[in-house]
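Novice: structure for the following, please:
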Amino acid sequence: MILNRILYFFELVILIPIFPLLYFYGKKLRQKIGKLPPHSEFLALKNKQNTANLLIIGESTAAGVGASRKEKTYAYQIHQLLQEDFSVYNLGKNGLKADRLKRLLVHGKQELPSGFHSAIVLIGANDCFKFTPPSKFRRELKDFFHLLERTYKIGKIIVPSIPPVNQVPALPGIIRFFLGWHRIMLVREINSLLKENKKLVYLPINPKFPKEFFAADGIHPSDHGYQKMAEKVVESIKL
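Specialist: Sure, this is the predicted structure:
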């Protein structure tokens, strides 16, 4: 996308002189915030035989970082909401970027069934934090979606919107500004893929999140946040 290339160029031009300041803030933030443990790096929540299968794969939200326990994670709450209609398989990795999705899937392949009704792909927050070039983000996602379709004959790929990295209360305003700028570009790339792949379903998010959406670290979703996320996506799975 030409517009994204232009926006990314200007983003880099502005970022270069203030990068030392952003690095200082980032280092200070890592020291301040306690690292919350993952609760759902791998989950196999099986129901009766012949039940449709749902795959959830992605970054820290798939890994359940911010939840108080396994039963409050995104995958577990989706399984509860779907009741006995689906078996849910979850692969998550904290800090994951789009270019590592294929590796995560291959690593967990032996634990997965041969086919899936639908897949939920949670990605983009770390690509914002790392300022991944929009064209690279798009290319990695496109390749991963094709891999999913070829390997598991998936009928629907649901892509929830990139988490609101520009709203996290733990970050200073200047960092939130640039994260919001970059997030807009990556969302544009996801929307462009929708025009090429009819199996993709994009889920936009509310423009503003309440404080209780976030966990104690001020970055990841809380139990309440995961509940709201699960309720939102279940509607699309059943369609």
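Novice: alpha carbons only for contacts and neighbour counts from here, please
Specialist: Fine.
Novice: what lies in contact with stretch 96-109?
Specialist: The contact list for stretch 96-109 (CA atoms under 8 Å, 6 or more residues apart in numbering) reads 57-60, 91-93, 123-127, 137, 140-141, 144, 147.
Novice: before we move on, what about stretch 170-188?
Specialist: Applying CA under 8 Å, 6+ apart, the contact partners of stretch 170-188 are 4, 7-8, 11, 22, 25, 29, 124-125, 128-129, 131, 134, 137-138, 161-162, 164-168, 217-219.
Novice: also this sequence, please, to line up against the first:
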Amino acid sequence: MLTGRAAQLVLSPVLAAQALQVIRKTPRLPEAAGPRAGSSGTGRPLRLLILGDSSAAGVGAHHQHDALSGRLVQALSGTFSLHWRLIAQTGITTRAIPEMLRNHGRVQFDVAVTALGVNDVTRLVSPKRWSAQTRLVHDILKRDFGVRRIYGTAIPPIEQFPALPNPLAMVLGKHAVAMMARLTADLAQDATVRMVEPKWGFDPTKMARDGFHPGPETYARWGAEMAHHILADLPDATG
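Specialist: As a prediction, the model looks like this:
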């Protein structure tokens, strides 16, 4: 969600006023209830980490079963003996992820699905800095947690979020595009990372009531899309 710092960074008084209005009027939804680790399914073993911000934590869904983690686990359990863990926190930025990971110990995973970037957009983190921070997270996942394949969720079309009025939405949307362009260029030679664009039918009418987070239907499509890529990359993902 937008912060006071983001409003201060926006140069135009009109944009700053809009940002503050969004902060005041947007309802604060809780993270989804339910387990954040478990085992499910039969078949080839796969250790899965889901990592990220409030969208990874399931804000906009009542229970984790209807959030990204639950939908992803459901989609993969028919193929794998899945051992999974969700590490996510509302409001977290990419810069803060390494510290959060250190607090969880060095558990080993095969695959990581990440959802990061929206909080960096609202804080106007520069594309260069965000790319460096994201690549550091990737390096930590591979070096310290044994992750062999990373599926990053590209920043969604933030300019379409119902909670954001124009011109604020347009400014943040353009900044998000610049951030993704820099990261995509920097990851061009990294075969272990796939950035997945939100092409599973992004629909502003299917978002949560805060107009800022996915609703259950969007989480279902998101989880199915991520599972599709993991299954397609099975040899690479599991070694």
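Novice: quick one: TM-score?
Specialist: Remark: TM-score between the superposed chains equals 0.85 [TM-score structural alignment, normalised by the length of structure 1]; 221 aligned residues with a CA RMSD of 2.2 Å.
Novice: put the buried members of the contacts of stretch 96-109 of structure 1 into a ChimeraX selection.
Specialist: To isolate the buried members of these in ChimeraX, using 16 or more other CA atoms under 10 Å:
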select :57,58,59,60,91,92,93,123,124,125,126,127,137,140,141,144
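Novice: which residue ranges of structure 1 form strands?
Specialist: Secondary structure of structure 1 (DSSP state E): strands located at 42-45, 52-58, 86-92, 118-122, 156-160, 200-203.
Novice: can you lay out those strands as TSV showing distance to residue 182 of structure 1?
Specialist: Listed next are these as TSV, based on distance: least, CA to CA, whole Å:
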stretch	distance to residue 182 of structure 1
strand 42-45	29
strand 52-58	19
strand 86-92	23
strand 118-122	17
strand 156-160	17
strand 200-203	18
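Novice: for the contacts of stretch 170-188 of structure 1, which ChimeraX command selects only the ones that are buried?
Specialist: Entered in ChimeraX, the line below selects the buried ones among the contacts of stretch 170-188 of structure 1, by 16+ other CA under 10 Å:
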select :4,7,8,22,124,125,128,129,131,134,137,138,161,162,164,165,166,167,168,217,218,219
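Novice: the contacts of stretch 170-188 of structure 1 in helices, which ones?
Specialist: Mapping the contacts of stretch 170-188 of structure 1 onto helices (DSSP state H) picks out 4, 7-8, 11, 22, 25, 29, 125, 128-129, 134, 137-138.
Novice: going by distance to residue 77 of structure 1, which of those residues wins?
Specialist: residue 125 (21.2 Å; CA to CA).
Novice: how close does that closest one get to residue 88 of structure 1?
Specialist: Per CA to CA, to the nearest Å, residue 125 of structure 1 is found 23 Å from residue 88 of structure 1.
Novice: before we move on, back to that, which one of the ones in helices among the contacts of stretch 170-188 of structure 1 sits closest to residue 209 of structure 1?
Specialist: Nearest to residue 209 of structure 1 out of those is residue 125 (CA to CA; 15.6 Å).
Novice: can I assume the closest one is in contact with residue 163?
Specialist: Yes - Residue 125 of structure 1 is within contact range of residue 163, at 5.9 Å (criterion: CA atoms under 8 Å).
Novice: can you tell me what residue 21 of structure 1 aligns to in structure 2?
Specialist: In structure 2, the residue paired with residue 21 of structure 1 according to TM-score structural alignment is residue 14.
Novice: so how far is residue 22 of structure 2 from that match?
Specialist: The gap separating residue 14 of structure 2 from residue 22 of structure 2 is 12 Å, by CA to CA.
Novice: which residue packs closest to the counterpart of residue 207 of structure 2 in structure 1, ignoring adjacent ones?
Specialist: Aligned by TM-score structural alignment, residue 207 of structure 2 pairs with residue 214 of structure 1. Nearest residue to residue 214 of structure 1, sequence neighbours excluded (CA to CA, 6 or more residues apart in numbering): residue 221, at 4.4 Å.
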